[in-house]
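A.B. asks: Structure, please.
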Amino acid sequence: MTKESSMQSSPSPAVLDRPEPIRGIRSVAMVATLILTVVAFQLNSSMITPALPDISKQLGAPMDAVSQVSSLFFLAGAVGGIILARWSDFIGRKRALLIVLGLIALGTVLCIISPNLTVLLIGRVLQGASSAAFQISYVILAETLPVAVFPTVLGVLTAINGGVGGVDGWIGGLLADAFGFRALFVVILVVAVLAIVCVALAVPRDGAPSSTGRMDWWGAAALSIGLICLTYFVSTGSGQGWFAPLTLVFLAGTIAAFLAFAAIEKRRTTPLVAVQHLRSRQVWPVLAVTVLTLSSVFTVINFTIVILSQDQAVGYGMNASTSALMYLTPPALIGLAAAPLSGWLAGRFGWIPMLRVGMVLSIAALVVTAVFPFSQWTVFAMFVVLGISYNGVVLTTTNGLGVLQSPSEAPAILPSMNSTGFGFGASLGIAIVAPFVVTGSYTLALWISVGISVLAFVASLFLQPKPAGRPTA
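C.D. replies: Prediction:
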């Protein structure tokens, strides 16, 4: 590979307007703190999944309603991710992280004391809104660490996107079986409080803002309404029919909100998301791959197979802890080892080629899973593959591209939109397949996920690298 082609396939974090890199014990303490920060958020995602049946039982709610514990969490992440990550360009990364962790702590307290599903869902929305923890942490890494270290360390943080080494899902299942779902939130609260203390001590003080001007709150409101309406349009359409009155109301709301968003952004000097960036092949394919991959692969791992494995009638009939140990722990644990290596390989051979390799392997694993969904050991083997291809390669490269492809004048723009893509994609995928999963149509749900993953690969073919050396703001 020539030097020129390597630059085209692997844009450098050096293009960001960054201070002198920190090194030594300060960098180790900061990286450890950022790991703890993203763990505090990720526990709310992967640790809760095995407890969904117990939540349904203890709160007396049907499983289709309990599915909102996950879908609303990720929908809130779609909305809160872009707002909080972009806001960090104006108020500083450290201050934004402290706000994020405060939301996690407040939402977790509500989940612990929740007397019914409604209060629990409010707590989950607050927890989900803190998804910007990942994207803000990625930008901090790119702005503060030496360039050569960035890809590998980013891979470490990305590995947590698939679960905390797989241990969290297993422990979540054990706690749910032994003490009920509230015990999980007690653990999460302890981690969140510890993370707040560490961020206050170890993350560098905020310097000059990355963006001048003011935060575009009107654009944030319009985009939030559009994402919410779009999610409920898909969910209602798949459940009640695509021409049902309520479905059409959500469709109209989606169109109106996004049109309003485009009109607002054209008039702002510091827009939430500049419209010209959304049209760029350096930006929209990254977002499309993120949304479609989360809608497919993540949904299979963290929802469809979890419910199938605990189905006493047609599934594997496992309890929560065994289900987590079989199907949540292996891909997360393997991803924890594969992600740093994937980051190193992407920095060496190109982020975009590595993304496409990971997508092809993930699609192949999903196809085998859809062909043999009731063979629990075949599914287990495919989840091992997904630990490498999805948790290791795809998550690392999409997060890396989210930082490296971001416009230089607004470093958190694409990471924040990518955060929205993660939350929105996970919420959308669960909303699409939930009507089929709750009725026992697991095979159909899996094939739908396969189709969505193919669309994600097609989107990756349109991706163009950001030119290296673009002037900073």
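A.B. asks: Please make it C-alpha for all contacts and neighbour counts, starting now.
C.D. replies: OK.
A.B. asks: what about residue 303, distance to residue 357?
C.D. replies: 24 Å (C-alpha to C-alpha, to the nearest Å).
A.B. asks: What strand or helix carries the spatially most central residue of the chain?
C.D. replies: Against the mean C-alpha coordinate of the chain, by C-alpha atoms, centre = their mean, the closest residue is residue 422 at 3.4 Å. Per DSSP states H and E, residue 422 falls inside helix 413-437.
A.B. asks: so after that helix, what's the next helix or strand?
C.D. replies: Following helix 413-437 in sequence order, the next helix or strand is helix 442-460 (DSSP H and E).
A.B. asks: list the buried ones in that next one?
C.D. replies: 442-443, 445-450, 452-454, 456-457, 459-460 (16 or more other C-alpha atoms under 10 Å).
A.B. asks: and if you look at stretch 187-202?
C.D. replies: For stretch 187-202, by 16+ other C-alpha under 10 Å, it's 187, 188, 189, 191, 192, 193, 195, 196, 198, 199, 202.
A.B. asks: Restricted to helices, list these.
C.D. replies: Mapping those onto helices (DSSP state H) picks out 187, 188, 189, 191, 192, 193, 195, 196, 198, 199, 202.
A.B. asks: Out of the residues you listed, the closest to residue 151 would be?
C.D. replies: Using C-alpha to C-alpha, residue 202 comes nearest to residue 151 of these, at 21.0 Å.
A.B. asks: Does that closest one touch residue 30 like I think?
C.D. replies: Yes. With contact defined as C-alpha atoms under 8 Å, residue 202 reaches residue 30; the gap is 5.3 Å.
A.B. asks: Would you do the same for the sequence below? I want to compare the two.
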Amino acid sequence: MSKATSAGIPRSGLVVGVLASAGIAASITQTMVTPLIPQLPTIFNTSASNTAWIITATLLAAAVAVPISGRLGDLFGKRRMILILAMPLMLGAIVCAMAPTVEVMIIGRAMQGLGSGMVPLGIAMLRDLVPKERLSSAIATVSATLGVGGAIGMPIAAAVVEFANWRALFFGSAVVTLIVVAAIWKFIPTLSAGAAGQRFDWLGAIGLTIGLVSLMLAVSKGSSWGWTDPLTLGLFALAVISLLLWGMWETRTKDPLVDLRTAVIPRVLLTNIASIFVGFGMYASMLVMPQILQMPAETGYGLGQSILAAGLWMAPAGLMMLVLALLGGRLSDARGPKFTLVLGVAVIALGYGVGLLGMGSTWGLLATGLVVNSGVALAYGAMPAIIMGAVPRSETAAANGFNTLMRSLGTTAGAAVVGLVLAQMTTDFHGVPIPSEAGFRMALILGAGISLLAAVMAACIPAAAKKKSATATSVPLDVAAQKEPALTK
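C.D. replies: Have a look, this model is predicted:
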């Protein structure tokens, strides 16, 4: 960052703290509903298949919001878009808190899903606000908020569900978001947009929305509808056709929503592909561990923990991400983010090995979570650093949002595949089919295998291009001459 652009910018520590708080607020909303899932059919007097849409709506809204809000951030300013996204996050919480029916609850959760775009936008802002020597650690710290939010959200939500009215969860979420908005308004400066003057690709946004919604609906609901059901197959077909047409349009339009010419740069392309595998590998543990912790001890492999106790056992693993983020940033500075990414996914695979040995005890699962999330912290901090070092500043938010979308696709696929494994490998418990010990072990083996594939993919990422001079910016050589965004007067 040049001296001219740094005038008036707050201390980097304050910037990172505020943007990290925004990430925590957004990620808490993703996990805080988890302890409510078994109670939702009773709360709204409806079927479990209907209440499942409360989760699905959040995933769909997030998938659409992340890439589109990233491009809007490049066009109109990242700070402005973060503040705009905070509004549905806050209003959606209020809608959920007052929801009289499941339909209203689904609408509220969809609104909250739109707030997921805050995290990649916050990471992209760091490139404009933080000195180069602190950038890697700052990126890793804000990326770690995805795990920290889950670590905080799960036990707090479980405690509220157990000891208070569930609606307090959402009122509390609205208050937290309001505090974050005030902090961003007060401490984060307004920067000129990197792609100001370009047009927004509405046709591209519509095409991507149709493709993503079709794909994620088919993946997330295929197990319940049936993978060969005409609706599932029709959605897969619509997704393929829509995304192919979208890709053709994006390569021909002047100002694309996602510049696919940049996206096919080997360093960017392989990072995005690796992100899908990382998302899969990370989410497998999040599905397996809570179930084993809460399953009755009479099964012989369940640990019989309450919802609150399970959340508390998992909390240190989430907090570990924040601790490892600082180490990951320093490691990226010393060896490069590619090295950190390869190491991170290798550690995730090692964590699943620990899980196979220690799934019979709470301490064993705690160790599993600590190791897996250590790897996630390293990987999640490295991926945005690789992406932002390979794209022009005018595409920072859009490229980072697209990378976040790839991770989300990986987690959705992970949920579908692991869910299918656990649904097929069951045992009878008092007349009720439940996932078997062999099913859980197979899920852990899958997580390890996918993580190893991610490590191989990450190892194939080309090295960063060398700078022309010691004063060159962190952007690639062909865009290093572009002007940095400056503070608006």
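A.B. asks: Map residue 303 of the second structure across to the first structure for me.
C.D. replies: In the first structure, the residue equivalent to residue 303 of the second structure is residue 316, according to TM-score structural alignment.
A.B. asks: and that match, helix, strand or coil?
C.D. replies: Secondary structure for residue 316 of the first structure, judged by DSSP: H, G, I helix; E, B strand; the rest coil, is coil.
A.B. asks: give me the number of residues near the residue nearest to it when sequence neighbours are not counted?
C.D. replies: Among residues not flanking residue 316 of the first structure along the chain, residue 309 sits closest, at 4.6 Å (C-alpha to C-alpha, 6 or more residues apart in numbering). Using other C-alpha atoms under 10 Å, residue 309 of the first structure is surrounded by 23 other residues.
A.B. asks: Quick check: residue 428 of the second structure is in a strand.
C.D. replies: Yes. Assessed by three-state DSSP, residue 428 of the second structure belongs to a strand.
A.B. asks: count of residues packed around the closest residue to it other than its chain neighbours?
C.D. replies: Distance criterion C-alpha to C-alpha, 6+ apart; nearest residue to residue 428 of the second structure, sequence neighbours excluded, is residue 434 at 6.4 Å. Applying other C-alpha under 10 Å, we find 18 residues neighbouring residue 434 of the second structure.
A.B. asks: so residue 434 of the second structure sits right up against residue 426, yeah?
C.D. replies: Yes. Residue 434 of the second structure is in contact with residue 426 according to C-alpha under 8 Å; the separation is 5.2 Å.
A.B. asks: Identify each buried residue in stretch 289-296 of the first structure, please.
C.D. replies: 289, 290, 291, 292, 293, 294, 295, 296.
A.B. asks: taking those residues one by one, which sit in helices?
C.D. replies: Among these, the ones falling in helices (DSSP H) are 289, 290, 291, 292, 293.
A.B. asks: all helices for the stretch 51-200 of the first structure, in order.
C.D. replies: 52-59, 63-66, 68-91, 93-113, 117-128, 132-144, 150-159, 167-179, 182-202 (DSSP state H, counting those that start in this stretch).
A.B. asks: Translate residue 229 of the first structure into the numbering of the second structure.
C.D. replies: By TM-score structural alignment, residue 229 of the first structure lines up with residue 214.
A.B. asks: swap that for residue 448 of the first structure, sorry
C.D. replies: Match for residue 448 of the first structure (TM-score structural alignment): residue 446.
A.B. asks: ok, back up a step: how about TSV for the ones in helices among the buried residues of stretch 289-296 of the first structure, with distance to residue 240 of the first structure added?
C.D. replies: Output for these, formatted as TSV (distance: C-alpha to C-alpha, whole Å):
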residue	distance to residue 240 of the first structure
289	28
290	27
291	23
292	23
293	25
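A.B. asks: Of those, which is the nearest to residue 135 of the first structure?
C.D. replies: Nearest member of those to residue 135 of the first structure, counting by C-alpha to C-alpha, is residue 290, at 13.2 Å.
A.B. asks: surely the closest one meets residue 418?
C.D. replies: Yes. In this structure residue 290 of the first structure lies within contact range of residue 418 using C-alpha under 8 Å: 6.9 Å.
A.B. asks: Okay, the equivalent of residue 263 of the second structure over in the first structure and residue 288 of the first structure: tell me how far apart.
C.D. replies: In the first structure, the residue matched to residue 263 of the second structure (TM-score structural alignment) is residue 278. Separation of residue 278 of the first structure from residue 288 of the first structure (C-alpha to C-alpha): 11 Å.
A.B. asks: Could you pull out the residues contacting both of these two?
C.D. replies: Contact criterion C-alpha atoms under 8 Å, 6 or more residues apart in numbering; no residue bridges residue 278 of the first structure and residue 288 by contacting each.
A.B. asks: show me what contacts residue 402 of the first structure?
C.D. replies: Per C-alpha under 8 Å, 6+ apart, neighbours of residue 402 of the first structure: 286, 414, 415, 418.
A.B. asks: now those residues in a markdown table, with distance to residue 165 of the first structure and neighbour count?
C.D. replies: Output for those, formatted as a markdown table (distance: C-alpha to C-alpha, whole Å; neighbours: other C-alpha atoms under 10 Å):
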| residue | distance to residue 165 of the first structure | neighbour count |
| --- | --- | --- |
| 286 | 25 | 27 |
| 414 | 27 | 30 |
| 415 | 23 | 32 |
| 418 | 23 | 32 |
